[in-house]
Every structure is written in C-alpha cells, then in structure tokens.
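**Student:** just coords:
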C-alpha cells in the first residue's frame, strides 16, 4: 500500500467512524456509571465493532460476487451511501439521529446496541471496509486495511475514555464545526468512490 492509499484509507475510516462525535454520545449513554464500568462498555463496544468489520472486510467482496454484484457497482452504491452520510454530517441530521438512538435505548449495557451497532460499525463503516479492501490486492492489502481500521478503533476507544474532557474542551459548537469539516472531506471521498466505480465500467476517464 502506497502512502496515498494509506492516507485515504485512514482518513475515510476516521471520518466515517467519527470518534469525536461519538464521545458525547458515549457520555450520555453511560451517565451515572463509574469509570471502571465505562471502560468495560467501551472495550466491549470496540471489540464487537472490530469483529463485525473484520468479517465484512474479509468476506464482503466474496459475498457480493456470490450474489452477482460487481465491485464497480458496489463502489458506486457505497459512494452514494457515503455521500448521503456526508450530507447528514453537514446538516447535523446524523448527530440528531444518533442522539435519538441514544434517547430511545433503555438497556443498562449499551455496548453492543447502539454503541457497536450502528454507531461505530454502521452501514457506512461496513460499506467503507468492503470498498477499501476491494481496492487492495491479496492478503497484504487486507492486512493493511485491517491494521488501519484497528488504529481508528483505538482512537474511538480513547475518545470514549476521555469523553468528558473532549466535550468540555471542544464544546457543542466545536464538535459541530469539526463534524461539518469532516463531512466536506467525506463528500469528496464519496465522489471519488463513484468515479472509481464508473471508471470500472469504462464510463469515466
């Protein structure tokens, strides 16, 4: 994997998982819990997300081939999905939907739902790992994508543990600004995925 592919993979996964925006949601879901319990929930959520994304990264393309979906077609569909996610980030709809999921959750342990699924390993993240692994060749490319994914999940874990500090440092306005900037970057990356898919069909230069 060259440096450009490395940066693209890291930035895409970082934007889609969005550790900064997840921090205040984690804080809301673990309100009143002690630090030890919060740590256990954070670990369980990140491990569950990692296992789910590993399965899709390793077998997602094979499943697509089995049901007759070509990788260029999935790149176009995935790019459109990521573009819609970017629009949600730009207009705050994504944050509002995540907050609604938090408000509607009555479980004592939110680690699997809604933290792991769908907040960390949601449709956007699943589509992204399939797209990124499809762009790399062989086990080496898969290993690189998974390695970068684990780094991003580590950042998510760190953001969970420092959720209170992060929220106080950035404030609601700061988090909104960061989310919008990341949304702009994700929109550009989504368009690139669509162009790559069109190029696979010979429809773009």
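**Tutor:** Yep, it's here. Please read these numbers as outputs of a predicted model, since none were measured by experiment.

**Student:** rest of the way, CA atoms for contacts and neighbours
**Tutor:** Fine.

**Student:** longest helix of the chain?
**Tutor:** helix 163-200 (DSSP state H).

**Student:** what's it packed up against?
**Tutor:** Helix 163-200 is packed against helix 3-17, helix 19-29, helix 71-90, with contacts defined by 3 or more Cα pairs under 8 Å, 6 or more residues apart in numbering; DSSP states H and E.

**Student:** Of all those helices, which one is nearest residue 113?
**Tutor:** Closest to residue 113 of these, according to Cα to Cα: helix 19-29, at 10.7 Å.

**Student:** Now do that closest one against helix 163-200, angle only.
**Tutor:** 130 degrees (axes from the mean of the first three to the mean of the last three Cα atoms, to 10 degrees).

**Student:** Packing partners of helix 19-29?
**Tutor:** Using 3+ Cα pairs under 8 Å, 6+ apart, helix 19-29 sits against helix 93-103, helix 138-161, helix 163-200.

**Student:** Enumerate the positions of the next helix or strand after that helix that are buried.
**Tutor:** Going down the chain from helix 19-29, the next helix or strand is helix 35-66, by DSSP states H and E. Neighbour-count burial for helix 35-66, counted by 16 or more other Cα atoms under 10 Å, picks out 38-39, 41-50, 52-54, 56-58, 60-62.

**Student:** next one: stretch 177-184
**Tutor:** Neighbour count says stretch 177-184 has 178-180, 182-184 buried, by 16+ other Cα under 10 Å.

**Student:** and if you look at stretch 64-81?
**Tutor:** 71-81.

**Student:** what's in contact with it?
**Tutor:** 61, 124, 127-128, 131, 134, 189-201 (Cα atoms under 8 Å, 6 or more residues apart in numbering).

**Student:** Next one for the comparison:
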C-alpha cells in the first residue's frame, strides 16, 4: 500500500509538536549538566520502543478497560488541546519531577520524550491514520530526537532564548488546531 505523503507529514508534525523536543532543549541542557552526560542512542531507542509498544498494545489495553479508540481519541484530543494551550500561554500544567540521580531513561526517554501526551497522541492518531504511516512518523521523529540530543549545545546557540520561545508557541498553535480536528472527527461518532 503506497504511503500518503500528506498523511505522513501530518502524523510526523503532530508527533513532533507533542514530543516538543525543541521546547525541551532548556530542560535537556539542564539535565545534561546535572547528569554529566545524556546517552542519546539509549534515550532514543527506549522512547521509540515505548511509542511502538503503545501503538500495538494500546488498542487491546483500551478494550480491557472497556473503551474504544474514538472515546480515547476524544479524551486524547482534550489532552493535546491542553498541551497546546500550555505551549502558547507559557504556563506549565503538566509537571514532572526529574530525579537527577536517575539514568538517561528517566526522565529523558520517559516522560520527557515518550510521555503521556505522546502516547495519548499515538492512540488518538491511530483512529484516523493507518499503522504504517504512524510507524514511519514515529521513526522520523526518533531520528529528529536523536539529532537534537546529539546537537544540544549547537541548537541552544543557534536559536537563542527568544527563538526557543517562538518555536514552542508556533507548535502550540499547531497542536490546538490538530486537537480540534481530532475532536471533531471522533466526537460525532460517539453521540449517534
């Protein structure tokens, strides 16, 4: 089955906005200073494994709870909307407590990269896009994540503080629009 490039771009940019690796650069730089180093490949592989695992077992897990993908997609769209608002308004609603003694896995791979927002988005997108498109979107994002992790110092110098804020707000607006689309697509099916 041929890949729909438009759908692949939508999935890739949606996950890119949710993962918000660019917006996480200040946190990552701080963690790198506290941890001494970040194992880029390990963090990327573990976060990718979590995303792929959730893509495949997310549906059976929902069935176990008595939920369908449309219901989860509507719930996920609300979470995505709140994340978008958080990015645009600059107020942190979802707080994590990074443990500086932990390895690269926590908090970088989870919850920073493959956190609840990312996993919710994957299952929400599964309601609208095929599995191959989602896998390719995840893979493209993992490549971006790895490159960003390897290039933290360079990216920080390149964007500067104002640039990081502008990028975060831009992707926040995109997330708001995506959340509205996912909600509108799936909510009507719930009330028939």
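**Tutor:** The structure has been received and is ready for your questions. All of these numbers come straight from a predicted model, not from anything done at the bench.

**Student:** still on that earlier bit, out of the contacts of stretch 64-81 of structure 1, which are buried?
**Tutor:** 61, 124, 127-128, 131, 134, 189-191, 193-198, 200.

**Student:** of the buried residues of stretch 177-184 of structure 1, closest to residue 99 of structure 1?
**Tutor:** Nearest to residue 99 of structure 1 among the buried residues of stretch 177-184 of structure 1, with distances taken as Cα to Cα, is residue 179, at 14.5 Å.

**Student:** To which residue of structure 2 is the closest one aligned?
**Tutor:** Under the alignment (TM-score structural alignment), residue 179 of structure 1 pairs with residue 168 of structure 2.

**Student:** Name the nearest residue to that match, sequence neighbours excluded.
**Tutor:** residue 23 (5.3 Å; Cα to Cα, 6 or more residues apart in numbering).

**Student:** burial measure for that neighbour, as a count.
**Tutor:** Residue 23 of structure 2 has 20 neighbours, counted by other Cα atoms under 10 Å.

**Student:** so what corresponds to it in structure 1?
**Tutor:** So residue 23 of structure 2 corresponds to residue 21, using TM-score structural alignment.

**Student:** Double-check residue 85 of structure 2 against residue 172; I have them as touching.
**Tutor:** Yes. Using Cα atoms under 8 Å, residue 85 of structure 2 is in contact with residue 172, at 6.5 Å.

**Student:** for residue 68 of structure 1, helix, strand, or coil?
**Tutor:** coil (DSSP: H, G, I helix; E, B strand; the rest coil).

**Student:** Quick one: map it onto structure 2.
**Tutor:** Checking TM-score structural alignment: residue 68 of structure 1 goes with residue 66.

**Student:** same deal with residue 198 of structure 1?
**Tutor:** Residue 198 of structure 1 maps onto residue 187 in structure 2, by TM-score structural alignment.

**Student:** what's the spacing between its match and residue 160 of structure 2?
**Tutor:** 40 Å (Cα to Cα, to the nearest Å).

**Student:** same check, this time on residue 183 of structure 2
**Tutor:** Distance from residue 183 of structure 2 to residue 160 of structure 2, by Cα to Cα: 35 Å.

**Student:** same check, this time on residue 151 of structure 2
**Tutor:** Counting by Cα to Cα, the gap from residue 151 of structure 2 to residue 160 of structure 2 is 14 Å.

**Student:** Check residue 141 of structure 2 too.
**Tutor:** 23 Å.

**Student:** More neighbours: which of those two?
**Tutor:** residue 141 (23 against 10).

**Student:** Now for the residue mapped onto that one from structure 1: which residues touch it?
**Tutor:** Matched by TM-score structural alignment, residue 141 of structure 2 corresponds to residue 152 in structure 1. For residue 152 of structure 1, the contact set (Cα under 8 Å, 6+ apart) comprises 10, 13-14, 17.

**Student:** swap in residue 48 of structure 1?
**Tutor:** By Cα under 8 Å, 6+ apart, the neighbours of residue 48 of structure 1 are 112, 116.

**Student:** quick one: contacts for the residue lying farthest from the centre of structure 2?
**Tutor:** Within structure 2, residue 192 marks the point farthest from the mean C-alpha position, 30.8 Å out by Cα atoms, centre = their mean. By Cα under 8 Å, 6+ apart, the contact set of residue 192 of structure 2 is empty.

**Student:** can you tell me how far it sits from residue 41 of structure 2?
**Tutor:** In terms of Cα to Cα, residue 192 of structure 2 sits 46 Å off from residue 41 of structure 2.

**Student:** cool, and residue 149 of structure 2?
**Tutor:** Taking Cα to Cα, one finds residue 149 of structure 2 at 9 Å from residue 41 of structure 2.

**Student:** Does residue 100 of structure 2 belong to a helix, a strand or coil?
**Tutor:** From three-state DSSP, the assignment for residue 100 of structure 2 is coil.

**Student:** what residues are up against the equivalent of it over in structure 1?
**Tutor:** In structure 1, residue 100 of structure 2 lines up with residue 106, judged by TM-score structural alignment. Neighbour list for residue 106 of structure 1: empty [criterion: Cα under 8 Å, 6+ apart].
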